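Novice: following is a predicted model, sequence given first.
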Amino acid sequence: MRGALMGYYLKILLAICAVHELAGGVIRSTTDAAYKKYLSIKSLPFEDCGSLYQVSYLEIESCTTVPCSMARNAIIKVTVRFDDNGNGVSFLKHEVRWVFNYIKTQAAISPDPCDGDHGCIESASDGKAYWANIFVNETLPVMRGSMLWESKDANNQNLICFQVPVVITV
């Protein structure tokens, strides 16, 4: 059912793109809005905690529902799409914490910082995208909590902030 619905939305998006080509860009904003809506439908749900740039899509490897089940001693890829308002973001320093009963523990992220040397920031038609790997430490408690992810620029300004419910497993 969900695959059929996504196929339907994809057909609508392709039709909009075809009309866009014929109209010479007159409806570009409509196409962009449709694509952003499509991304938001496919995105993993998250709570924004004060992002400067709008996050349009979040993917956490092997996680399709929240809370995200994360096994101890695993390395999990996180991908984020965001609109940098044309500012050309090329550097992100990550501060990621596990939060369990109001206790915050620093998470290990790689690559950090994300810059031109690592290929982890990419330009996309709707802004930027970045990826990073998070290590689920083997000493984390087996319980529910959340992952708090902040990405900052070279001046330590918080550009992206989101929180996702997680459950740590063995």
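Specialist: Now that the structure is in, tell me what you want to look at. Numbers count the residues shown, from 1 in each chain.
Novice: all contacts plus neighbour counts: C-alpha atoms, from now on.
Specialist: Noted.
Novice: span of stretch 106-120 from start to end?
Specialist: Stretch 106-120 has an end-to-end distance of 21 Å (CA to CA, to the nearest Å).
Novice: buried stuff in that stretch?
Specialist: 107, 108, 109, 110, 111, 112, 113, 114, 115, 120 (16 or more other CA atoms under 10 Å).
Novice: likewise stretch 85-99?
Specialist: Judged by neighbour count using 16+ other CA under 10 Å, the buried positions of stretch 85-99 are 89, 90, 91, 92, 93, 94, 95, 96, 97, 98, 99.
Novice: adding another structure so you can compare the two:
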Amino acid sequence: MDKFIAAVILVVCMSVDISSGKTPFHTCKSGSSKVTNVVIPGCNAPPCKLKKGSSAAMSISFTAGEGYTKVTADVHGVISYIPVPFTPPNVDGCQHSGLTCPLTKGKNYVYNNTIPIKSSYPNLQLVVRWELLDENNKDILCIEIPAEISD
């Protein structure tokens, strides 16, 4: 009976993790903050499917590694090792992103942004590299997410 209960608890825990909406990501080698979670709705397995003519919302949870007075988003689509600018409409991370600057070292934050997936983009696989830069243009955080743009 105890093994059965343990098995049920294990299955429930695994189901909660799968359905929690966590998006698979890799952290870059740069960045002084610790990324704890990334969520792109509808993306629970790589590559994230990005539909042309739509918008992709993203939420990044992180712990600030230092204090920052300014936050700027820098986004690229990396195609065959070549970074191509993929600029969100709001690059100011201190405005309309869930962050209030200045950021305090050791405090937890959630950054939110949305990027349009233009109909003019070609169908392709890429890696989306999303960086948040500080007032000195150094990485606060950097994540990479495998993605696929399609009709």
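Specialist: Received it, and whenever you're ready, just let me know what you need. Here the structure is a predicted model, which is why all the values come from computation and not from measurement.
Novice: between the buried residues of stretch 85-99 of structure 1, which sits nearest residue 128 of structure 1?
Specialist: Using CA to CA, residue 89 comes nearest to residue 128 of structure 1 of the buried residues of stretch 85-99 of structure 1, at 7.6 Å.
Novice: which element is residue 155 of structure 1 on?
Specialist: Assigned by DSSP states H and E, residue 155 of structure 1 falls within no helix or strand.
Novice: ok, the alignment partner in structure 2 of it to residue 19 of structure 2 distance?
Specialist: When structure 2 is aligned by TM-score structural alignment, residue 155 of structure 1 is paired with residue 136. With the distance defined as CA to CA, residue 136 of structure 2 ends up 38 Å from residue 19 of structure 2.
Novice: and residue 106 of structure 2, by the same measure?
Specialist: 28 Å.
Novice: who's more crowded, the two?
Specialist: residue 106 (14 against 9; other CA atoms under 10 Å).
Novice: the more buried one touches residue 68, doesn't it?
Specialist: No: between residue 106 of structure 2 and residue 68 there is no contact under CA atoms under 8 Å: 11.3 Å.
Novice: about what we covered before: turn the buried residues of stretch 85-99 of structure 1 into CSV, columns for distance to residue 64 of structure 1 and secondary structure.
Specialist: Output for the buried residues of stretch 85-99 of structure 1, formatted as CSV (distance: CA to CA, whole Å; DSSP: H, G, I helix; E, B strand; the rest coil):
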residue, distance to residue 64 of structure 1, secondary structure
89, 28, coil
90, 28, coil
91, 28, coil
92, 25, strand
93, 26, strand
94, 23, strand
95, 23, strand
96, 20, strand
97, 21, strand
98, 19, strand
99, 20, strand
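Novice: pipe those residues into JSON lines and attach distance to residue 143 of structure 1 per row.
Specialist: Putting the buried residues of stretch 85-99 of structure 1 into JSON lines (distance: CA to CA, whole Å) gives the following:
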{"residue": "89", "distance to residue 143 of structure 1": "35"}
{"residue": "90", "distance to residue 143 of structure 1": "36"}
{"residue": "91", "distance to residue 143 of structure 1": "33"}
{"residue": "92", "distance to residue 143 of structure 1": "29"}
{"residue": "93", "distance to residue 143 of structure 1": "28"}
{"residue": "94", "distance to residue 143 of structure 1": "24"}
{"residue": "95", "distance to residue 143 of structure 1": "21"}
{"residue": "96", "distance to residue 143 of structure 1": "18"}
{"residue": "97", "distance to residue 143 of structure 1": "15"}
{"residue": "98", "distance to residue 143 of structure 1": "11"}
{"residue": "99", "distance to residue 143 of structure 1": "10"}
